[in-house]
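**Q** Provided below are the primary sequence and the corresponding predicted coordinates.
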Amino acid sequence: MTQTVKLAGGDALPMVGFGTWQLKSKTAYESVRAALDVGYRHIDTATLYKNEADVGRAVKDSGVDREQVFITTKLRPQDARNARRTLESSLRLLGTDYLDLWLIHWPTGQNEFVPTWEEFLRAQDDGLIRNAGVSNYSPAEIDRLTEATGRQPAVNQIPWSPAQHDPDLLAEHRRRGVVVEGYSGLKNTDLRHPVLTGIARRHGVTAAQVVLRWHLEHDIVILPRSSRRERIESNFALDFRLTDEDVAAVDSLGRSG
């Protein structure tokens, strides 16, 4: 599954990423190794996850060229005043000279709101990160950053699932040219729902695969996470397509409660 979306700066972001939230130490290492072996080329971590060293070691030991792996990590809001020092720590732990994407994990306090974004842009100008973005921001908050600096986030990583599907919010991001990355899509979904199991049966896949493919049909980047090899593989095996009727049926789950 090598579908990509082009970021504003021109980089290709693989639309199927591997999430590492709650994966610790040996499990994080082994899961990232398995993901890279399966074919994932986008790995998502965060300072908060406390597994950057394990992720970095897994990338290094995988034998996959660093340039072929899109690595994202995130800054905790409480580290905003030490953003550059935190970035340098992340780079050391990950064993890399640069990040492909650095995100502000949540909006910071008002005093740091714009200065943190300015620090991200300096890091980009200095070549320490290739792309700068945010997570858990509203379109209005994104606009504040853009209006203050003239440069907008490349990505906004936000929770997304059939139950949370919001076409208007998606359109607001599209209008700004901001790529949406959805997280917790499976965690926040009833995979036994008859709409999902029915579509899964017709395509010969699992309900989880239907939900992940549905995100891709909406051009939303996904970050499924698992420590089980067979789940890591199935979450990546998304080379089928949903029909327009399938997509509309899954969309309707949000409206039906």
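**A** Okay, I see it. Predicted model only: the values in this text are computed from it and were never measured. Residues are numbered from 1 along each chain as shown.
**Q** make it CA atoms for all contacts and neighbour counts henceforth
**A** OK.
**Q** which ones are touching residue 161?
**A** Neighbouring residues of residue 161 by C-alpha atoms under 8 Å, 6 or more residues apart in numbering: 182, 183, 184, 185, 186, 188, 189, 211, 215.
**Q** what about the helices in the stretch 151-257 of the chain?
**A** Assigned by DSSP state H, counting those that start in this stretch, the helices in the stretch 151-257 of the chain fall at 167-176, 194-203, 207-217, 229-236, 244-255.
**Q** most tightly surrounded among those?
**A** helix 207-217 (a mean of 23; mean count of other C-alpha atoms under 10 Å).
**Q** excluding its backbone neighbours, what's nearest residue 118?
**A** Leaving aside its sequence neighbours, residue 118 sits nearest to residue 149 (C-alpha to C-alpha, 6 or more residues apart in numbering; 7.2 Å).
**Q** Near residue 89, how many other residues are there?
**A** Neighbourhood size, residue 89 [other C-alpha atoms under 10 Å]: 14.
**Q** That one and residue 54, how far apart?
**A** According to C-alpha to C-alpha, to the nearest Å, residue 89 stands 14 Å off from residue 54.
**Q** who touches both of the two?
**A** The contact sets of residue 89 and residue 54 do not overlap (C-alpha under 8 Å, 6+ apart).
**Q** circling back: I'd like to know how far the residue nearest to residue 118 sits from residue 155.
**A** In terms of C-alpha to C-alpha, residue 149 sits 16 Å off from residue 155.
**Q** Kindly report the same for residue 172.
**A** 13 Å.
**Q** What of residue 129?
**A** 13 Å.
**Q** And for residue 72?
**A** 11 Å.
**Q** what about the two, which has more around it?
**A** Taking neighbours as other C-alpha under 10 Å, residue 72 and residue 155 compare with residue 155 leading, 24 against 21.
**Q** and here's the other structure:
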Amino acid sequence: MYVNQNISTKSFPLNTGDTIPAIGLGTWKSTGPVAREAVKNALLAGYRHIDTAMAYGNEAQVGAGIRDSGVPREKIWITTKLRNNWHHCAKWGLDASLRELGVDYVDLFLMHWPVARDPMNPGQALKDWSFVKTWHEMQKLLSTNKVRNIGVSNFGIHNLEILLHDPLTTVIPAVNQIELHPYNPSPKLVAYNTSKGIHTTGYSCLGSGSSGVCEDSVVKRLAEKKGKTPQQILLMWGIQKGWSVIPRSTKQSQIESNFDLDGWCLTRTEIRQVDGVQSRCKIVGDGFLPMKVFFGDDE
């Protein structure tokens, strides 16, 4: 369990020998000039990890925000993701993201979902294709110098087992990015990731307004006790549990507050208190996909 107090400079090791910053800025639902400003403000506040995706429609704004910040590209960890309808042409998908971002490479390229959608009919899965084939194409990208690490997102144990046991899978995902907060802790999946040498990144780590995670009585009580915000408690909980976090915000004050995690930590007892919350709420579902990817067996 991590107890060092310099969270702003902490990073987690990956199975590739690379390291990923413990905290980054998530940009889901951030678009246009607001996304650009949020990225710039985050980097000026000290963040060194920016997470985006082709499906977010904001890669150009993210790239502009990076350039606006003046922080050198080589000091920033950029994560983006392959869109579902680009599974059959991962190389082109990566190139499209690089053009939008205005960079020569990304540090982490994730398969956004374990579903290959038919580009001509998004409501259907692509025939004669599978996410395993997509991964095999992504493996080839490591030799192009356009991506440093590859990984997956929204993969449960069931689909990871399929991927890892395929004879043509030669690269273990460096990262599995999944929804993680006290109302959706997924301990079995996190433990499985760890057992396979896959680092876990938590998205929606602050829950959402509808989930009520930040209003949970345990979280609020700890925040008052520690003199911190509920959001800071949730982020520290995740980092001390061993995963990186990518909180999303577009407000400068919130961006700065979320990053203000140095000089304190949660005790083991306090972590167990957060672990023990009883409410459950999964924010991101799979109903919009042509096939099921969440099976409720990762708790």
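**A** Perfect, thanks for sending it. Note that the coordinates shown come from a computational prediction; the quantities given were computed from them, not determined experimentally.
**Q** Got a TM-score for the pair?
**A** The TM-score (TM-score structural alignment, normalised by the length of the first structure) is 0.95; 257 aligned residues with a C-alpha RMSD of 1.5 Å.
**Q** Give the residues shared as contacts by residue 72 and residue 155 of the first structure.
**A** Counting by C-alpha under 8 Å, 6+ apart, nothing touches both residue 72 of the first structure and residue 155.
**Q** What lines up with residue 108 of the second structure in the first structure?
**A** In the first structure, the residue equivalent to residue 108 of the second structure is residue 101, according to TM-score structural alignment.
**Q** Tell me which of the helices of the stretch 151-257 of the first structure sits nearest to residue 12 of the first structure.
**A** Evaluated with C-alpha to C-alpha, the helices of the stretch 151-257 of the first structure place helix 207-217 nearest to residue 12 of the first structure, the distance being 15.0 Å.
**Q** Helix 244-255 and the closest one, what's the angle between them?
**A** Here helix 207-217 of the first structure runs at an angle of 100 degrees relative to helix 244-255 (axes from the mean of the first three to the mean of the last three C-alpha atoms, to 10 degrees).
**Q** and the gap between the equivalent of residue 129 of the second structure over in the first structure and residue 80 of the first structure?
**A** Superposed on the first structure with TM-score structural alignment, residue 129 of the second structure falls opposite residue 111. As judged by C-alpha to C-alpha, residue 111 of the first structure and residue 80 of the first structure stand 10 Å apart.
**Q** and these two? which has more neighbours close in?
**A** Using other C-alpha under 10 Å, the more surrounded residue of residue 111 of the first structure and residue 80 is residue 80, with 21 against 9.
**Q** and residue 71 of the first structure, that's in a strand?
**A** Yes - using DSSP: H, G, I helix; E, B strand; the rest coil, the assignment for residue 71 of the first structure is a strand.
**Q** and it, how many residues sit next to it?
**A** Residue 71 of the first structure: 26 surrounding residues under other C-alpha under 10 Å.
**Q** same thing with residue 27 of the first structure?
**A** Using other C-alpha under 10 Å, residue 27 of the first structure is surrounded by 17 other residues.
**Q** in which helix or strand would I find the aligned partner of it in the second structure?
**A** In the second structure, the residue equivalent to residue 27 of the first structure is residue 34, according to TM-score structural alignment. Element membership for residue 34 of the second structure, per DSSP states H and E: helix 32-45.
**Q** name the helices or strands packed onto that helix?
**A** Helices and strands touching helix 32-45 of the second structure, as assessed by 3 or more C-alpha pairs under 8 Å, 6 or more residues apart in numbering; DSSP states H and E, comprise helix 59-69, helix 252-259.
**Q** can you rerun that using 6 Å?
**A** helix 59-69 (3 or more C-alpha pairs under 6 Å, 6 or more residues apart in numbering; DSSP states H and E).
**Q** which part of the first structure lines up with the helix it packs on?
**A** Helix 59-69 of the second structure corresponds to residues 52-62 in the first structure, going by TM-score structural alignment.
**Q** what's in contact with that stretch?
**A** Stretch 52-62 of the first structure is touched from outside by 25, 29, 32, 33, 93, 94, 95, with contacts defined as C-alpha atoms under 6 Å, 6 or more residues apart in numbering.
**Q** before we move on, the earlier item: now the helix holding residue 34 of the second structure: buried residues?
**A** Buried residues in helix 32-45 of the second structure, counting neighbours by 16 or more other C-alpha atoms under 10 Å, are found at 35, 36, 37, 38, 39, 40, 41, 42, 43, 44, 45.
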